[in-house]
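> all I have is the shape, not the residue letters:
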């Protein structure tokens, strides 16, 4: 009979022994690593996962991944995922969208999905080679709508705190014009009056319309909470999604509209956000944070500031720090974090360093906090799928480095000068949107790529995130 106070310790020890027993399976040294591919909407998570899997399966375009360049890599294969209740990430369908007769970018992620890819290699580390000459690393990856990431900060906010922050944000440009109908309804209600279901549904509907307007905004607004209001998944029309922020202080009246909204907010946190975090994010070993820096530049100062705030808030709930032998008892920590500016192929190659320097400035506070906790942090400019090439052209007697590709909405390659990336996030005075970095279609010949999808620094990103596991 176990003493109740030791139940958690006993269970943790049992899990540790179970993992030790599974470490050698069928004579092959085996490890699991859970990679969190995180980022806000439009950052390119789905394309990143697709390209990562395709390149690890084919291993023809990974010169800076040491296990490949040293000749120790043997092969990869897709395996059944560990969480049977989570839908599979349909990598074959995503590849067909990118490499089909009419190539197009994959559809936006509407729900959560997962994939496991196993890599077999010859260990370089003496200890691993002594145990077994061949080892396997199981890589688990989760894809999810970008808005769901922004639910995580709610775990540390009361309904009153969240309401005050959301209303303050909704009253500032450019959100003030988008929230007129919802804020107008708020001015007509008494939050201490007895709750009526129809009134709660009306408020939630107007608030949801406002969030959708933020999502469609040309300002690339990122801070959209709660995420399930715009991407409900299998929760559409559930009472858990029938609440909205309310003004003022919490009234003492039982059965009031405020009490109803607060109860549903807390239920949402408990049954949706906390469960989502525990099942998918609390178990992460490594993390890559994908950021559409060029899109934020296009959106202007408001979009850039909104994205920066959203990133800082979304990273707060994660456990970052150096790993230790006590992780089995205290819970896993993310010990390596990579911030990656995506879509680097949309600018000429000589601009990639400027893109990385701008990213450094945008994430400087978050990076400092993560490093303080003991985790290793790196920044890169990457493109999970390279859709352009850098070319040099003559213009008015001087040479310009441009990009050549097929812009979205066009049907033939075009040479474009994308402009210069600023060295900081400041915008020229009097120019609300001085940047216009264009998006491009996937290359037309991807079906013939036997070496893996072309990319920029995907292998360097993997070396930082997984290189030590593959030693």
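Received, thanks. Not measured: the values here are computed from a predicted model.

> use CA for all of it now, contacts and neighbours both
OK.

> what packs against the strand ranked longest in the chain?
For the chain, the longest strand by residue count, based on DSSP state E, is strand 28-39. Counting contacts by 3 or more C-alpha pairs under 8 Å, 6 or more residues apart in numbering; DSSP states H and E, strand 28-39 packs against helix 45-58, strand 135-143, helix 146-149, strand 286-291.

> dump those to a markdown table, plus mean neighbour count.
Formatted as a markdown table, the helices and strands packed on strand 28-39 follow (neighbours: other C-alpha atoms under 10 Å):
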| stretch | mean neighbour count |
| --- | --- |
| helix 45-58 | 21 |
| strand 135-143 | 21 |
| helix 146-149 | 25 |
| strand 286-291 | 23 |
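
> try it against this one:
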């Protein structure tokens, strides 16, 4: 048997063994939380955990009416427990909660840059006949929340691509009108390189540096592009400077024989090392063990940047769904080959729009994921799409302007945000008229969909500070306001609390 097949067999065996260990350990749900940069993953997890652990103590059941187990009074308690994986960093829940609720110093917590984990233990009144038969009225569910950057998820398709195929796709994408200006320096350096020429470390490092700078520029708010693997190039961690992160695409043909010690051969070796030492361990140790998944999407950022960013986001979301092992779980698949049987796509920052546009935001996201959802639903996965805000930073108001009543959102814009010549100081509130999203979700792909220049785009989608927190008698912060967080909770875990 070839060594590659032996490696794949060993890989699958480890996945099955770890899945079996998860199954026999008890009632547990592994919930993956991901999304591309600045989509709100950290805020979502912090708000979710805070609502679960504080809702009963704060007597705020009415704030999660769609989350049935809580609304019906069946949750007895919820608390944090030590996480099961000792080799995974703990999600810094307490630190992030303090950032959101620290009075005048409140701010949004730092974005996800690595994998982390947190366990929430829920005790609830069970309807299960097997438990009632032995006189046990309550059951326990451990929810292991796994937080990871969405860019890592977009690396999974690389497992099925050769270096030549990835290089061709990456170079072709960089020639598109939306990317060509920011890729010019890197592409110019690549044109003058002979992949069959002798390898030199200086050349490899220069190409990798220019390629990484192109990826970094593409991620900025000005362009808001999404499909940018390899994901670790912008989040290197302790791999920074390693050969596994020092490669770049070159114009090589599939099946082309590259000379020993040529630059192309070395780039190919490093690409394969990236797959072996970065992508496969993430898939084996974390992704393949997930039961449920929420994918957070900052669609407003793409809309701000224009149709090219929207199309790129659609491609990224298609790649995301293609990466999942979708399918309805059964006993054997739960033990030996877990499959994610529920996936929720959530358009975040719904509080940046008036509620009359929430359905339109949801329709846009559903359209962006339409191709991939049809394929996933065909094999039994249950998928939903919502517009939400895990923490609501604004409130709605009706404002009179020149004798006309206008629907506005009111909040405290982050210092430096501007409307025209007016710059906010991070203290004063502002009433913003965000406008309406188009009725037809297909319109966002057309050049004149929103007819916005940069100033108008900023006017529509400002950034706001977190709301001022309220505190209970025990001086602990009460759960922050949200939009449809309870709907997300019900879809992701509600069926496990019966």
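It's in. Source: prediction; values computed, not measured.

> TM-score of the superposed pair?
Put the two chains on top of each other and the TM-score (TM-score structural alignment, normalised by the length of structure 1) is 0.92; 458 aligned residues with a C-alpha RMSD of 2.3 Å.

> about what we covered before: the helices and strands packed on strand 28-39 of structure 1: which one's closest to residue 235 of structure 1?
helix 146-149 (12.9 Å; C-alpha to C-alpha).

> contact partners for the counterpart of residue 317 of structure 1 in structure 2?
For residue 317 of structure 1, the aligned position in structure 2 is residue 323, judged by TM-score structural alignment. Residues counted as contacts of residue 323 of structure 2 (C-alpha atoms under 8 Å, 6 or more residues apart in numbering) are 153-154, 156-157.

> of those, which are reproduced in structure 1?
When the contacts of residue 323 of structure 2 are mapped onto structure 1 and scored by both residues aligned by TM-score structural alignment, their matches' C-alpha atoms under 8 Å, the shared contacts come out as 156-157.

> now the contacts of residue 323 of structure 2 as CSV including distance to residue 272 of structure 2?
Formatted as CSV, these follow (distance: C-alpha to C-alpha, whole Å):
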residue, distance to residue 272 of structure 2
153, 17
154, 16
156, 13
157, 13
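
> ranges for the strands of structure 2?
For structure 2, the strands defined by DSSP E cover 28-35, 75-81, 116-125, 138-147, 292-297, 342-347, 382-387, 395-401, 404-411, 418-419, 422-423, 430-432.

> picking that back up, contact partners of the longest strand of structure 1?
In contact with strand 28-39 of structure 1 (C-alpha under 8 Å, 6+ apart) are residues 22-24, 45, 49, 128, 131-132, 134-143, 146, 149, 281, 283-291, 311.

> residue 369 of structure 1 pairs with which position in structure 2?
Residue 369 of structure 1 maps onto residue 375 in structure 2, by TM-score structural alignment.

> so how far is residue 162 of structure 2 from that match?
24 Å (C-alpha to C-alpha, to the nearest Å).

> map residue 45 of structure 2 onto structure 1.
Checking TM-score structural alignment: residue 45 of structure 2 goes with residue 49.

> show me what contacts its match?
37, 141, 143.

> which of the residues you listed sits closest to residue 394 of structure 1?
The closest of the contacts of residue 49 of structure 1, once distances to residue 394 of structure 1 are taken by C-alpha to C-alpha, is residue 37, at 40.3 Å.

> in this structure residue 157 of structure 2 contacts residue 319, no?
Yes. Counting by C-alpha atoms under 8 Å, residue 319 is a contact partner of residue 157 of structure 2 at 7.4 Å.

> which of these two has more neighbours?
residue 319 (19 against 15; other C-alpha atoms under 10 Å).

> does the more buried one touch residue 158 like I think?
No. Counting by C-alpha under 8 Å, residue 319 of structure 2 does not reach residue 158; the two are 10.7 Å apart.

> overlap of the contact sets of those two?
With contacts taken as C-alpha under 8 Å, 6+ apart, residue 319 of structure 2 and residue 158 have no neighbour in common.

> what's near enough to touch the residue located most distally from the centre of structure 2?
Using C-alpha atoms, centre = their mean, the residue of structure 2 lying farthest from its centre is residue 403. It sits 42.8 Å away. By C-alpha under 8 Å, 6+ apart, no residues touch residue 403 of structure 2.

> same thing with the one 4 residues further on?
Residues near residue 407 of structure 2 by C-alpha under 8 Å, 6+ apart: 354, 396-399, 433.

> who's in contact with the aligned residue in structure 2 for residue 256 of structure 1?
In structure 2, the residue matched to residue 256 of structure 1 (TM-score structural alignment) is residue 262. By C-alpha under 8 Å, 6+ apart, the contact set of residue 262 of structure 2 is 195-199.

> mind giving me the packing neighbours of the top helix by length along structure 2?
Counting by DSSP state H, the longest helix found in structure 2 is helix 3-24. For helix 3-24 of structure 2, the packing partners by 3+ C-alpha pairs under 8 Å, 6+ apart come out as helix 280-285, helix 331-336.

> again, only this time at 10 Å
strand 28-35, helix 280-285, helix 331-336 (3 or more C-alpha pairs under 10 Å, 6 or more residues apart in numbering; DSSP states H and E).

> among these, which is the most enclosed?
Most buried of these by mean neighbour count (mean count of other C-alpha atoms under 10 Å) is strand 28-35; its value is a mean of 22.

> how close does that one sit to structure 1?
Compared with structure 1 after fitting, strand 28-35 of structure 2 deviates on average by 0.8 Å (mean C-alpha distance after the TM-score superposition for structure 1).
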